[in-house]
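1. no sequence on this one, just coordinates:
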């Protein structure tokens, strides 16, 4: 190959790589200018939509959206200028958006987000750091570990505890039961599941939980090779867990030749916001040699409330804890954490890869976080609650939690006093479950039908996004009052709208 050919190839390559630059954030002034322009454009669209959206949903019907999306070629050969594409995005996504900031968005554990955490999302996305190794996220690694250390302390654990960030409650609950399974096998049978697979006794393993525990307990058992039938659900008293019922179940299972290995308690059930007596349940579980996991995805934030933190008393006795930041901590999805009482428990999932966590790193004080997660690539999600709490402070944050619980209590009082409604149970946090009762005598089916119709009509009209659940086989509605910007008057107005909608449905029938 002569010199001229080399120069020609070099010129062609340079021209080619130059053509790629406009698609990436890079060190050129043009790229920086484009990034600022486009982020300002998107921020303007979002701000305008949120400030002008008068209903919880003001977008198109499912059928109209299906038609609009069908107009897009999902894998086009030729690209579209980003400015034009953002206009299309505005029409398709931003203008057809459920507003989590609207006071009538009440269906799920789906929260408005702090402005501080939105700025964190920009940093996370732009730098695209991965939390598996220090050389991909140096300062981020140190911040996450420091935050995890303090998180353990806040929940009452000592310096033997540790934590890791996860995608949310599903992943955290899975990790808790994974460690429970492996710990029990190692301690009782000297059996390393990592190396040898499930022990012969695994078919007899049982995971205990209350009847209203999150579905991820059964899901985790299935994925872990134990099967959903390994989950034993214990009846509750007014949706609350009882220590005596736990002990009775343990004795019953052992009498049948089965092997209880773990108990999962819920600090804030999804539907009712119930929290069991964590400390008493922990003592009973440990007395019988069970791993004790606390699913505090919903209620974990109460630890920052001076008025309500007592409801989490005993949480420090847990072997593992699930905490979700994208619920009552007001963080963008996804953002969760998993805490273990003994950091050595992470050895059950530890992996070694020379390219990620070589032993030589330790000599330089380099911390690689991959050893304590079943995820390899992870986002720097710790930045979101870190910046939020730095900005807001725990005192103001605690006031927000207190306000939403007070609001739920007040609305529950109104529902109990109104003959048009029936309250399912009193909440300990801010989930209010109730149903509309039409005047006169009606069958259960008629009452169920009208409550189902209320939820659907409010959704399709865009007036409100409210929850729907079943209690003892009957249809109920649900308010999840997470939003600290919601005023009591707006909920009162919504209750009146529910009455009007219910009456209209009865007349139509």
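-> In hand now; what should we look at? Keep in mind it's a predicted model, so treat the numbers as computed, not measured. Numbers count the residues shown, from 1 in each chain.
2. alpha carbons only for contacts and neighbour counts from here, please
-> Will do.
3. what sits against residue 199?
-> Contact analysis of residue 199 by Cα atoms under 8 Å, 6 or more residues apart in numbering lists 185, 191, 193.
4. would you map the helices across the stretch 201-350 of the chain?
-> Counting by DSSP state H, counting those that start in this stretch, the stretch 201-350 of the chain has helices at residues 216-223, 243-255, 278-287.
5. which one of the ones you listed lies nearest to residue 463?
-> helix 216-223 (31.2 Å; Cα to Cα).
6. so which elements touch the closest one?
-> Packing partners of helix 216-223 (3 or more Cα pairs under 8 Å, 6 or more residues apart in numbering; DSSP states H and E): helix 169-189, strand 231-234.
7. need the contact list for residue 136.
-> 129-130.
8. dump the helices of the stretch 201-350 of the chain to JSON lines, plus distance to residue 63 and mean neighbour count.
-> Putting the helices of the stretch 201-350 of the chain into JSON lines (distance: least, Cα to Cα, whole Å; neighbours: other Cα atoms under 10 Å) gives the following:
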{"stretch": "helix 216-223", "distance to residue 63": "32", "mean neighbour count": "18"}
{"stretch": "helix 243-255", "distance to residue 63": "48", "mean neighbour count": "15"}
{"stretch": "helix 278-287", "distance to residue 63": "47", "mean neighbour count": "19"}
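9. gap between the residue nearest to residue 444 when sequence neighbours are not counted and residue 273?
-> Of all residues not flanking residue 444 in the chain, residue 474 sits nearest, at 7.4 Å (Cα to Cα, 6 or more residues apart in numbering). Residue 474 sits 19 Å away from residue 273, taking Cα to Cα, to the nearest Å as the criterion.
10. second structure follows, compare the two:
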């Protein structure tokens, strides 16, 4: 590759490089506009078979050829393909997953993060990025209700935040019990087995975290819950009191906004149980934490500041592009467990002189500055602006639930707490409801009409049942547009019924 080719390949702040980047960005924006112009729904029609056939066509040539072509042409070809079969997260019928339409300023900020390619692990890898994240963490810790001693880090998402919480809670428990962290000794050296307490309905990252932390899924103790799936504080207290001496409770894991119903465990009462038994309390508010911006919904989360740590995901209920997860802890000193290994990244003499990166606050080393897109979104909209959008989504879910409740062919699972609507179609003739609703959902997605989620929930009399879920995270969606989504569900259900009867 010639020197001139290298100059064109590498992004710099040189005016020629910036002009080249501007041309590419204009081209990309044009391709994005074209990709969405011919659609009638959130995704092209045809389902997985059509997506795979399209990929087979446009990716027929190897992605790693022996000799490359023109980088600009490769960009245009792959971006056009990527955008053609990307789900339009701003479409009113995109209601399946926790993918919010991102704020425009956050998208622009993400371009800056990529172009400047700073890293958070060392001061010399991103001086302003390091300071920005530190201040962002302080502000969001304040939103939770933590004081000036709080700490935390931006993460790749709620799963990573929950795993971090479990690792820190494990090390705290071992340090208190044995005077030395499990970071050094491992979990087997003590002769006791660590356990985590939670309900059946917590996020699957608990099982993954237990495996990574050396606790194992067999070390997860399920605490009984009420009929809504919320942890019963008296039962948590009983389980802790009755634990055998060879089991070491390292964490009480509670849900602050479940991904299906939005329910919040009784935080103040559980916090009292955790304090009584000296167990780390972690609150998973990955989805529900957006409600902390809302004066109207925030009371649902009273007591969250009593948790030792909290997970937030602003790429869910915060309109920041993924990833924008956060791990927050009431006492920043707990993060010392992650910094226990001295390396060139946190050498004592550099630290003494103020050259401090963010290596010691994360389980990652190299890490992009996702704090920038979060910061511009929050500063641009403020707490009240974000809160108003959260409330708009909440109101939309109430509208959707009311519409579902009026339809004789639909059954509502429960009234919305945050921004989800769970329901199912009830065919006129007796049939397997689980199979019917699963088929209905796939039909809507295959036809490109709507992207719906499916959840499997316990039946009152035992067993499990399939329900459909509307995850409403677009504050721009109008009630009439949500009506259309429900109309499409009813029409698809009627067609399935007719086909079954013929």
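-> Done, it's in. All values derive from a computational prediction rather than experimental measurement.
11. rewinding a little: what's the most buried one of the helices and strands packed on helix 216-223 of the first structure?
-> With neighbours taken as mean count of other Cα atoms under 10 Å, those reach their highest mean count in helix 169-189, at a mean of 21.
12. to what extent does that helix diverge from the second structure after superposition?
-> Compared with the second structure after the fit, helix 169-189 of the first structure shows a mean deviation of 0.6 Å (mean Cα distance after the TM-score superposition for the first structure).
13. list of residues touching that helix?
-> For helix 169-189 of the first structure, contacts defined as Cα under 8 Å, 6+ apart pick out 166, 191-193, 199, 216-217, 220-221, 224, 261-262, 291, 293, 295, 297, 320-324, 336-338, 345-346, 348-349, 374.
14. what stretch of the second structure does it fall on?
-> Aligned using TM-score structural alignment, helix 169-189 of the first structure spans residues 158-178 in the second structure.
15. for stretch 432-439 of the first structure, same thing?
-> Aligned by TM-score structural alignment, stretch 432-439 of the first structure falls on residues 421-428 of the second structure.
16. give the contact list for the alignment partner in the second structure of residue 316 of the first structure.
-> Aligned by TM-score structural alignment, residue 316 of the first structure pairs with residue 305 of the second structure. Residue 305 of the second structure makes contact with 144-146, 330, according to Cα under 8 Å, 6+ apart.
17. average offset between the lengthiest helix in the second structure and the first structure?
-> Of all the segments of type helix in the second structure, defined by DSSP state H, the longest one is helix 371-406. In the superposition against the first structure, helix 371-406 of the second structure averages 1.2 Å from its aligned positions (mean Cα distance after the TM-score superposition for the first structure).
18. for that helix, packing partners?
-> helix 104-116, helix 127-144, strand 410-412, strand 420-425, helix 479-501.
19. still on that earlier bit, in the second structure, what residue corresponds to the residue nearest to residue 444 of the first structure?
-> Using TM-score structural alignment, residue 474 of the first structure lines up with residue 465 in the second structure.
20. can you count the residues close to that match?
-> Applying other Cα atoms under 10 Å, we find 15 residues neighbouring residue 465 of the second structure.
21. residue 344 of the first structure too?
-> 13.
22. identify the residue of the second structure aligned to it.
-> Per TM-score structural alignment, residue 344 of the first structure is aligned with residue 333.
23. same thing with residue 25 of the first structure?
-> Checking with TM-score structural alignment, residue 25 of the first structure has residue 11 as its match.
24. quick check: its match touching residue 18?
-> Yes. Residue 11 of the second structure is within contact range of residue 18, at 7.5 Å (criterion: Cα atoms under 8 Å).
25. who has more neighbours, the two?
-> residue 11 (17 against 14).
26. okay, now whichever residue in the second structure pairs up with residue 141 of the first structure: neighbour count?
-> Matched by TM-score structural alignment, residue 141 of the first structure corresponds to residue 130 in the second structure. Per other Cα under 10 Å, the neighbour tally for residue 130 of the second structure reads 22.
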